[in-house]
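1. give the three-dimensional model of this entry:
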Amino acid sequence: MTSPVVQFSLPQTVVVTGASSGLGHELCRLLLQNGVATVGVDVAGAQENLSSHAAYTHIAGDVGAQATWDKVVDHLRTENASSLGLVTSAAILDVCDVTEVTADILARAMHVNITGTVLAMKSLVPLMVEKKNGAIVAVASVNATLAEQQLAIYNATKAAVRQLARTVAVDHARDGVRTNVLSPGPMLAGLFKRHLESATDSKQFLATRSARQPEGRILEAAEVAQSAMFLLSSGATALRGAEIVADGGLTTSFDYRTGAEGASV
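-> As a prediction, the model looks like this:
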């Protein structure tokens, strides 16, 4: 017996930043599986499982450079899709205390995490307004609200992304553009793996972080990508400036008791 299925429509074309790794890559893969023409933007080249797909276009470039977005806009105007989506998942993370921050670390984080997101919206919102049909998913983080040690600059940039998206949501609410925020927790993907690799004992770090999760595991990037798919879809038309926290329940409680601490569970 088959299970009941609910179906929502997706934009005809979706642009995804950070398409060559982690959340961005998994989202591109899901979009293509569902028949969406997908434009990946990343400073790195396309992964083979994306580039081999006829509906995938890769634009290699710096998300923080206007020239990259000019190429994206030129492609979208040629394609002339009836509806557009944008997911800004490109981000970088440096693990350090604020006293260790260099000008280069600060400039790089601002350039990719904030400037890259601003330029993406600046470039694509006008196209969405023309079509009166656009959906934007700004990828922030649970770190936009809850501080995590040694990630001061990353946390600050993600807080900025969230407020940027919420403002764009109200600025263009009557233009047919839906803007919402996706805030993931740790994922078994690029940024968390980088933090994991920086630990003195990576195995212990992973075990400790997994134990904090109500399910006892770190989410896969593909699971979080499904939340992005929902925000892009017609199922999310009631949402404007909303935030979906896709963290497996990590931030639902101030502390998750496993029983190991001797507490009654």
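
2. can we go C-alpha only for contacts and neighbour counts from here?
-> Fine.

3. what's the burial count for the nearest residue to Ala90 once chain neighbours are set aside?
-> The shortest distance from Ala90 to any non-neighbouring residue, by C-alpha to C-alpha, 6 or more residues apart in numbering, is to Gly18 (3.9 Å). Gly18: 25 surrounding residues under other C-alpha atoms under 10 Å.

4. then Leu219?
-> A total of 20 residues lie near Leu219 under the criterion other C-alpha under 10 Å.

5. which residues touch it?
-> For Leu219, the contacting residues are Pro186, Met187, Leu188, Asp247, Gly248, by C-alpha atoms under 8 Å, 6 or more residues apart in numbering.

6. is the last one in contact with Gly216, as I believe?
-> Spelled out, that is Gly248. No - the pair Gly248 / Gly216 is not scored as a contact, 9.4 Å apart, by C-alpha atoms under 8 Å.

7. more neighbours: which of the two?
-> Gly248 (20 against 16).

8. relative to Gln33, how far out is Val5?
-> From Val5 across to Gln33, the span is 17 Å (C-alpha to C-alpha, to the nearest Å).

9. who has more neighbours out of the two?
-> Using other C-alpha under 10 Å, the more surrounded residue of Val5 and Gln33 is Gln33, with 12 against 5.

10. ok, the more buried one to Val43 distance?
-> 24 Å.

11. ditto for Asn49
-> For Asn49, the distance to Val43 equals 17 Å [C-alpha to C-alpha].

12. compare neighbour counts for these two and give me the winner.
-> Using other C-alpha under 10 Å, the more surrounded residue of Asn49 and Val43 is Val43, with 17 against 11.

13. so what's that one up against?
-> Contacts for Val43 (C-alpha under 8 Å, 6+ apart) come out as Gly18, Ala60, Gly61, Asp62, Val63.

14. can you list those residues in TSV and add distance to Ala109?
-> Shown next, in TSV, are the contacts of Val43 (distance: C-alpha to C-alpha, whole Å):
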residue	distance to Ala109
Gly18	14
Ala60	19
Gly61	16
Asp62	13
Val63	12
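
15. one more to put side by side:
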Amino acid sequence: MSKRLEGKVAIITGGGRGIGLGITQRFAEEGARIAIVQRNAPPPSILNERTVFIQADLTLPDEIARAVDRTVERFGGLDILVNNAGIMFEKTVEEMSEADWDQMMTVNLKAPFLLTKRAVPLMRSRGGGSLINIGSIEGIGSNPGHPAYSASKAGIHGFTAAVAVDHGRDGIRCNAIAPGWINSDLSEIYLESMPDSARIRRELLAMHPAGRLGEPRDIGNLAVWLASDESTFATGQVFVMDGGRTKKLPLPIG
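-> Model prediction:
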């Protein structure tokens, strides 16, 4: 059976941990050649001739451009861009400084814009490509203390639609994935920091009709489909992957 991404070249920002690692692992299994672009080195076990690490600070435009150029030099082109890297902090509007807001927008919104801007002509030259942005269910709703994060992810969703409209004529598709709760080292640290983590885990699980929490591989599976030729009629969409969480209405019981 042929691999769905055989012959494709992909950049995955933040591809060395969490959701990004799940995407990297699935892309590798499906035959893609991958450049992991992020600030810190990923686990050595995932690196080989077909999966390489390109160090870049995604707050710096020159480093973004260099990372894309190095990917093309290494693999000969670019077919897939996954804008996954992002940051999150909990501060209300009153608590947040202007510098806090700017940092969130620089990493979560400006970096995907600059990467996409660099990627579009490269994809056009190869007859098309797939842009995949990692949004969030917090681009649709919000948790307390997340005005900047929610704004950045809502921006990603809108950006996705606009890029799809502008560049469909180039054979370039652009879609977003909006994950819900996905298990990771960071989410585990967050849960363990709660005073009653066992109760929080039970309540969190009860929020999901799927009967479990998400795994990075779940997002990777969807990303493979969006990157492959199986999804050539899908563009401009935000695919919510949250185990049904946002469809479950709460009841005032308890």
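
16. and the TM-score between them?
-> In this superposition the chains share a TM-score of 0.91, using TM-score structural alignment, normalised by the length of structure 2; 254 aligned residues with a C-alpha RMSD of 2.3 Å.

17. in the stretch 51-200 of structure 2, which spans are strands?
-> Read by DSSP state E, counting those that start in this stretch, the stretch 51-200 of structure 2 holds these strands, from start to end of the chain: 51-55, 80-83, 129-134, 172-179.

18. would you turn the ones you listed into TSV with mean neighbour count and distance to Pro250 of structure 2?
-> Output for these, formatted as TSV (neighbours: other C-alpha atoms under 10 Å; distance: least, C-alpha to C-alpha, whole Å):
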stretch	mean neighbour count	distance to Pro250 of structure 2
strand 51-55	21	43
strand 80-83	28	32
strand 129-134	28	26
strand 172-179	26	20
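
19. of those, which approaches Leu122 of structure 2 most closely?
-> Nearest to Leu122 of structure 2 among the strands of the stretch 51-200 of structure 2 is strand 129-134 (8.9 Å), distances taken as C-alpha to C-alpha.

20. pull up the aligned stretch in structure 1 for the closest one.
-> Aligning strand 129-134 of structure 2 against structure 1 (TM-score structural alignment) gives residues 134-139.

21. and that stretch, how far out from the chain's middle?
-> 9 Å (C-alpha atoms, centre = their mean, to the nearest Å).

22. for it, give me the average deviation versus structure 2.
-> Comparing stretch 134-139 of structure 1 with its match in structure 2 after superposition yields a mean distance of 0.6 Å (mean C-alpha distance after the TM-score superposition for structure 1).

23. residues touching that stretch, excluding its own?
-> So stretch 134-139 of structure 1 is contacted by 11, 83-89, 117, 125, 128, 161-162, 165, 176-184, 228, 231-233 (C-alpha under 8 Å, 6+ apart).

24. in what helix or strand does Asn49 of structure 1 lie?
-> For Asn49 of structure 1, the host element (DSSP states H and E) is helix 48-51.

25. helices or strands up against that helix?
-> Other elements packing on helix 48-51 of structure 1 under the criterion 3 or more C-alpha pairs under 8 Å, 6 or more residues apart in numbering; DSSP states H and E are strand 56-60.

26. can you list the residues that contact the strand it packs on?
-> Residues contacting strand 56-60 of structure 1 (C-alpha under 8 Å, 6+ apart): 32, 37-46, 50-51, 68, 71-72.

27. name the nearest residue to Glu26 of structure 1, ignoring sequence neighbours.
-> Ala222 is the one closest to Glu26 of structure 1 (C-alpha to C-alpha, 6+ apart), at 5.3 Å.

28. alignment lookup: Leu86 of structure 1 to structure 2.
-> Aligning on TM-score structural alignment places Leu86 of structure 1 opposite Leu81 in structure 2.

29. contacting residues for that match?
-> Ala10, Ile11, Ile12, Thr116, Ala119, Ser130, Leu131, Ile132.

30. same list (those) but as TSV, adding distance to Val107 of structure 2.
-> Shown next, in TSV, are the contacts of Leu81 of structure 2 (distance: C-alpha to C-alpha, whole Å):
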residue	distance to Val107 of structure 2
Ala10	20
Ile11	16
Ile12	14
Thr116	14
Ala119	17
Ser130	21
Leu131	17
Ile132	16
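
31. can you find the partner of the residue nearest to Ala90 of structure 1 in structure 2?
-> Checking with TM-score structural alignment, Gly18 of structure 1 has Gly14 as its match.

32. circling back: now tabulate the strands of the stretch 51-200 of structure 2 in a markdown table and tack on distance to Thr92 of structure 2.
-> Formatted as a markdown table, the strands of the stretch 51-200 of structure 2 follow (distance: least, C-alpha to C-alpha, whole Å):
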| stretch | distance to Thr92 of structure 2 |
| --- | --- |
| strand 51-55 | 32 |
| strand 80-83 | 26 |
| strand 129-134 | 23 |
| strand 172-179 | 22 |
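
33. and those strands: which comes nearest Glu90 of structure 2?
-> Closest approach to Glu90 of structure 2 among the strands of the stretch 51-200 of structure 2 is made by strand 172-179 (18.2 Å; C-alpha to C-alpha).

34. what's that closest one aligned against in structure 1?
-> Residue span in structure 1 matched to strand 172-179 of structure 2, by TM-score structural alignment: 177-184.

35. after superposition, how close is that stretch to structure 2?
-> Mean deviation for stretch 177-184 of structure 1: 0.6 Å (mean C-alpha distance after the TM-score superposition for structure 1).

36. off-centre distance for that stretch?
-> On C-alpha atoms, centre = their mean, the centre of stretch 177-184 of structure 1 falls 9 Å from the chain's centre.

37. that older thread, contacting residues around the match of Gly18 of structure 1?
-> By C-alpha under 8 Å, 6+ apart, the neighbours of Gly14 of structure 2 are Gly20, Leu21, Ile36, Val37, Gln38, Asn84, Ala85, Gly86.

38. closest one to Ser142 of structure 2 out of those, please.
-> For the contacts of Gly14 of structure 2, the nearest to Ser142 of structure 2 is Gly86 (16.4 Å; C-alpha to C-alpha).
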